[in-house]
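Asks: give me a model of this one.
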Amino acid sequence: MEDQERQLRLGLVAGLGAYLIWGVIPLYFKQMAHIGPMEIVAHRIVWTPLLLVVVIAFRRQVGSFLGIFRNPRILGALAASSAFIAINWLTFIYAVTTEHILAASLGYFLNPLVSVTLGMAILKERLSRWQGLAVAFAALGVAVLAYDAATTLWISLTVAVSFGFYGLIRKMTPVGSIEGLTVETLILLLPSLGWIFWVGSQGTGNFGADGLSTFLLVFGAVVTAVPLMMFGFAARRLRLVTLGLLQYVGPSLQFVIGVFIYGEALSAAQLICFGFIWAGLILYSLDSARPTRPVPRDVAA
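Replies: Purely as a prediction, here's the structure:
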């Protein structure tokens, strides 16, 4: 019993740590505002698999990792998910570096409700009454922003939908989170290297330009891999309800950072939209607390 309680505490610390990192990650990417989003993402893709391969070897998962390349169906699924995570990363970093952190945080608030909707539309899952109401609140919030002609609505929707489809594909693909992310980044490796060499040849690349920029670009691998591994540790030890509540820590911190640290303006339409989204999330969380659902296996930021 004591060991079980210890594992729960460790899981809670790891899960909270993962979402805290994802929540404050705008502070990190903001330091690279002088670097183009494409170059940041390209370096994130290039350096991440180098770190993850070491982790896979340390965890003795080389066999399962290599087995992915012998399974065309899994490899095809990861090729699709790699496209969605690349879009998600690019949009998020663009939002952070162009002073639209609030739009990005709204996207991650929307994500659980988008995932519920995708489950209904593609996996033929049935929505409960409360889930349906939660999705309706989210739709109302988006409608308010659309009516107000918010120029950043596309950021929120792209972040939410790209990560929603990413999660859907990973849910349907029987592969571990670390091995899967390693393959995804390897799939994107050649075009990423091509972009890095191209901006370098144009004299606009930032790798090697100065020590800080080079360090930040390489350290993106740690920022990518560490919270993912912490989440995986937590997911095996915590109830789904606990994980579901923890997932709002990230976008909440992003919201606070956008408003109170970087002084992003919060319009009336955005405030109303956030209100509808938060109401929907409360309903979603209350509904999730009732039946027991399987623990999600994959998350990436």
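
Asks: only C-alpha atoms from now on, for both contacts and neighbour counts.
Replies: Fine.

Asks: Gln247 reaches Ala18, doesn't it?
Replies: No - Gln247 is not in contact with Ala18 according to Cα atoms under 8 Å; the separation is 9.3 Å.

Asks: have a look at those two and say which one is more surrounded.
Replies: Taking other Cα atoms under 10 Å, Gln247 and Ala18 do not tie; Ala18 has more neighbours (25 against 20).

Asks: next SSE after the helix or strand harbouring the more buried one?
Replies: Here Ala18 sits within helix 2-30, counting by DSSP states H and E. As assigned by DSSP H and E, the chain's next helix or strand after helix 2-30 is helix 37-58.

Asks: in the very next helix or strand once past that following helix, which residues are buried?
Replies: Remark: after helix 37-58, the chain's next helix or strand is helix 62-68, criterion DSSP H and E. For helix 62-68, a neighbour-count test (16 or more other Cα atoms under 10 Å) marks Phe65, Ile68 as buried.

Asks: here is a second sequence; please produce its structure as well for comparison:
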Amino acid sequence: MNENQESAMKWGIISGVSAYLLWGLLPLYWKLIDHIPSEEVLAHRIIWSFIFMSSIILILRKHGSFVAEVRAMFKNKKLFAAIIFASLFIATNWYVYIWAVANDQVVQASLGYYINPLVSVLLGVVFLKEKLSKMQTIAVILAFAAVLLLTFSAGVFPVVALGLALSFGLYGLMKKIAVIGTMTGVALESLLVLPFAAIFLFSQHGASASALYVHDPLSVILLLGAGAVTAVPLLLFTAGARRIPLSLIGFLQYIAPTIMLFLGVFLFQEPFTVTHIVAFSMIWVGLMMFTYSRYRQLKKPKVVEQEITLTERKAN
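Replies: Take a look at the predicted model:
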């Protein structure tokens, strides 16, 4: 590895870790405005995400590629449909997460993001006809068993956890179908649901500035900042993903739910019973198996390539 590659790897790791740290700490942000209805927070998040991303696109002079991708979207019905569904799924994910934090369900939210990789794999099997290895199958079964354990022990179905995992998993599925630039994607997804957000806020507050809770300066700042806290981690993640191996990204993705879990248990004093410990342990074992299996799959092409190269050398 030369000096340039080492530098790229270093900045890739810093960017990736920063993204997951910010995602993990987001409950602290939403907790500061949990006095505002979750639906209104979501509406503001959509509106200010679009404004923030549009500003970034203009500052970086990416408006040309943005317009080109928008035109391509309207010409391709499959792409257009995928982006519409992606915007609906990510808006649903944002709402469930904001609601979870406001209603002291951060531990459940962390569970949702722990099982998200396994749910995504399952969606790939169902919709993309992908195949599971034996180890991945066991990992999915362990996650399913953990959800059943929590359901029967508490008598309550973990709606928040599965809602977050499914909405983000389906969002990822749509992103596989709709291959589009990250900045363009976030801006478009926000734009498509922006009219609904604006109509909702107008129905609640009319044309009044009360929609921004101007009587509370901190709330105004936090609502305006909702766009930045949405977009910045995503931009950092994209920068990191381009510079570091996918296998490393796989390990880093567990930083965020781990931080959420610690915040939920130790800061917000949410219940974490013996049943939770058993269920989370089952999921952690499943995730270790899943991650190891993915790592082996990513390594296989390199091994095969090396074997082919050796065979060719011997033949020559």
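
Asks: mean offset of the helix holding Ala18 of structure 1 relative to structure 2 (after superposition)
Replies: Taken over the aligned residues, the distance from helix 2-30 of structure 1 to structure 2 averages 0.3 Å (mean Cα distance after the TM-score superposition for structure 1).

Asks: which one in structure 2 is aligned with Met172 of structure 1?
Replies: Taking TM-score structural alignment, Met172 of structure 1 has Ile177 as its aligned residue in structure 2.

Asks: please tell me how far the helix holding Ala18 of structure 1 is from the chain's geometric centre.
Replies: Offset of helix 2-30 of structure 1 from its chain centre (Cα atoms, centre = their mean, to the nearest Å): 15 Å.

Asks: what's the angle between it and helix 37-58?
Replies: For helix 2-30 of structure 1 against helix 37-58, the angle by axes from the mean of the first three to the mean of the last three Cα atoms, to 10 degrees is 150 degrees.

Asks: which strands and helices sit next to helix 2-30 of structure 1?
Replies: Of the remaining helices and strands, those touching helix 2-30 of structure 1 by 3 or more Cα pairs under 8 Å, 6 or more residues apart in numbering; DSSP states H and E are helix 72-97, helix 211-235, helix 240-246, helix 249-256.

Asks: for those helices, give me JSON lines that also has mean neighbour count and distance to Ala103 of structure 1.
Replies: Formatted as JSON lines, the helices and strands packed on helix 2-30 of structure 1 follow (neighbours: other Cα atoms under 10 Å; distance: least, Cα to Cα, whole Å):
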{"stretch": "helix 72-97", "mean neighbour count": "20", "distance to Ala103 of structure 1": "7"}
{"stretch": "helix 211-235", "mean neighbour count": "19", "distance to Ala103 of structure 1": "21"}
{"stretch": "helix 240-246", "mean neighbour count": "18", "distance to Ala103 of structure 1": "20"}
{"stretch": "helix 249-256", "mean neighbour count": "22", "distance to Ala103 of structure 1": "9"}
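
Asks: the ones you listed: which one's closest to Leu133 of structure 1?
Replies: Comparing the helices and strands packed on helix 2-30 of structure 1 against Leu133 of structure 1 with Cα to Cα, the closest turns out to be helix 240-246 (17.6 Å).

Asks: in structure 2, what stretch matches the closest one?
Replies: Here helix 240-246 of structure 1 aligns to structure 2 at residues 246-252, judged by TM-score structural alignment.

Asks: name the SS class of Asp104 of structure 2, please.
Replies: With DSSP: H, G, I helix; E, B strand; the rest coil as the basis, the three-state label of Asp104 of structure 2 is coil.

Asks: skipping its backbone neighbours, what lies nearest the aligned residue in structure 1 for it in space?
Replies: Per TM-score structural alignment, the equivalent position to Asp104 of structure 2 in structure 1 is Glu99. The shortest distance from Glu99 of structure 1 to any residue other than its chain neighbours is 6.8 Å, reached at Glu264 (Cα to Cα, 6 or more residues apart in numbering).
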